[in-house]
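> got a predicted model here, sequence first, then my questions.
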Amino acid sequence: MKVACSTQGAALDAQIDPRLGRAAYFLMIDTDSQAVEVLDNSSGAASGGAGIQAAQTLASKGVQAVITGNCGPNAFATFQAANIAVYTGASGTARDALAQYQQGTLTAAGQPNVGGHFGDTRRAG
C-alpha cells in the first residue's frame, strides 16, 4: 500500500507539514517494502487550487492514504472521489506519523478540517 505524508523536508525525519496543498514535499511510502519516494510539491506555488492539484498528483501516483496536518474542502473532495483515505491532525515527523498509521492509532477524517485557502499566506489578513 502506498501512503503519502505532507512534509516540510525530503526525509522520513522531516516534520509533517500542517498544510496539504502548500506542503513543501510529499513522501510516498510503500508500506510493504518501506521504499520512500520524495515528491517536490510544485502545486504549492500555484496561485489557486493548490490542494486540488496536490490531491490529483497524489492520486495519479497510486497513493491510497494521505497523512497531513490539515486538509481543505476541495482537496478532501478530490481524495474522496479517488477513494483515498485522509488522516488529518498529524504532527511530529513523517516517521512517527507513519508508525501511528501502521499501528492503527490515526483515524481517517470524515470531512475537511479547515476552510479553503488554509496556509496560503498571500491571502492572509
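Received, thanks. A quick note: this is a predicted structure, and the numbers were derived from the prediction, not measured.
> C-alpha from now on. contacts and neighbour counts both.
Noted.
> and the strand or helix carrying Phe26, what's buried?
Element membership for Phe26 (DSSP states H and E) is strand 25-30. By 16 or more other CA atoms under 10 Å, the buried positions in strand 25-30 come out as 25-29.
> what of stretch 76-94?
76-79, 82, 84-91, 93-94.
> straight-line length of that stretch, end to end?
Start-to-end span of stretch 76-94 (CA to CA, to the nearest Å) is 20 Å.
> by contact count, what packs against the strand holding Phe26?
Judged by 3 or more CA pairs under 8 Å, 6 or more residues apart in numbering; DSSP states H and E, the packing partners of strand 25-30 are strand 2-7, strand 36-40.
> and those, which is most packed in?
strand 2-7 (a mean of 27; mean count of other CA atoms under 10 Å).
> below is an additional structure, to be compared with the one above:
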Amino acid sequence: MKICITSQGNDLNSELDPRFGRCKYFIFIDTDTMQYEAVENLWRDAQQGAGTQAGQFVASKGVKALITGKIGPGAERVIKAAGIKVLEAHGKIIDVINKLQEEGK
C-alpha cells in the first residue's frame, strides 16, 4: 500500500513532523516493498493555503493513507475528498511503519 507520512527529515529514521501543511518533508512509501521517496514540502512557507496546496499534492500521488500529527480543515477536506484515510501518530517514521504493519492496517 502506498502511504504518505509527514516528516522532519528525508529518511525513515527521521521524526514524524506533527504539522501537515507546514511539515518539512513528505515521505511516500510503498509498505509492501519499503521503497520510499522523500519530497520537500514546497508549500510550508506559503502565506496562506499551505495545507490545501499540500493536500492536493499528496492526493495527486495516489496514496491510500496519510500519517501525520495535526491536519487543518482545508487540507482535511481535500484529503478526505480524495478518499485518503488519515491516521494520527508520532515518533520515528520507521517505528510508525512497523507498528502499522504489526496492526495490519
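That came through, no problem. Remember, predicted model here, so these are calculated numbers, not experimental data.
> ok so, going back, please convert the buried residues of strand 25-30 of the first structure to CSV, extending it with distance to Ala10 of the first structure.
Listed next are the buried residues of strand 25-30 of the first structure as CSV, based on distance: CA to CA, whole Å:
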residue, distance to Ala10 of the first structure
Tyr25, 6
Phe26, 8
Leu27, 7
Met28, 11
Ile29, 12
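> three-state assignment of the most far-flung residue of the second structure relative to its centre?
Computed with CA atoms, centre = their mean, the maximum C-alpha offset from the centroid of the second structure is found at Gln47, amounting to 20.7 Å. Three-state call for Gln47 of the second structure (DSSP: H, G, I helix; E, B strand; the rest coil): coil.
> alignment lookup: it to the first structure.
Mapped onto the first structure by TM-score structural alignment, Gln47 of the second structure lines up with Ser47.
> contacts for stretch 64-78 of the second structure, please.
1-6, 16-21, 49, 51-56, 59, 83-90 (CA atoms under 8 Å, 6 or more residues apart in numbering).
> likewise stretch 92-105 of the second structure?
If you take CA under 8 Å, 6+ apart as the criterion, stretch 92-105 of the second structure is touched by 5, 7, 12-16, 31, 89-90.
> go through the host helix or strand of Tyr101 of the first structure and flag the buried ones.
Assessed by DSSP H and E, Tyr101 of the first structure sits inside helix 94-103. By 16+ other CA under 10 Å, the buried positions in helix 94-103 of the first structure come out as 94-98, 101.
> wait, a helix at Gly74 of the second structure?
Yes - counting by three-state DSSP, Gly74 of the second structure is found in a helix.
> and it, how many neighbours?
Other residues near Gly74 of the second structure come to 15 when the count uses other CA atoms under 10 Å.
> again with Gln56 of the first structure
Residues near Gln56 of the first structure, counting by other CA under 10 Å: 15.
> again, but for Gly104 of the first structure
Using other CA under 10 Å, Gly104 of the first structure has 10 neighbouring residues.
> from Leu39 of the first structure, how far out is it?
From Gly104 of the first structure to Leu39 of the first structure the distance is 25 Å (CA to CA).
> in JSON lines: the contacts of stretch 92-105 of the second structure, plus distance to Ala65 of the second structure.
Formatted as JSON lines, those follow (distance: CA to CA, whole Å):
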{"residue": "Ile5", "distance to Ala65 of the second structure": "9"}
{"residue": "Ser7", "distance to Ala65 of the second structure": "15"}
{"residue": "Leu12", "distance to Ala65 of the second structure": "17"}
{"residue": "Asn13", "distance to Ala65 of the second structure": "20"}
{"residue": "Ser14", "distance to Ala65 of the second structure": "19"}
{"residue": "Glu15", "distance to Ala65 of the second structure": "18"}
{"residue": "Leu16", "distance to Ala65 of the second structure": "15"}
{"residue": "Thr31", "distance to Ala65 of the second structure": "11"}
{"residue": "Ala89", "distance to Ala65 of the second structure": "12"}
{"residue": "His90", "distance to Ala65 of the second structure": "15"}
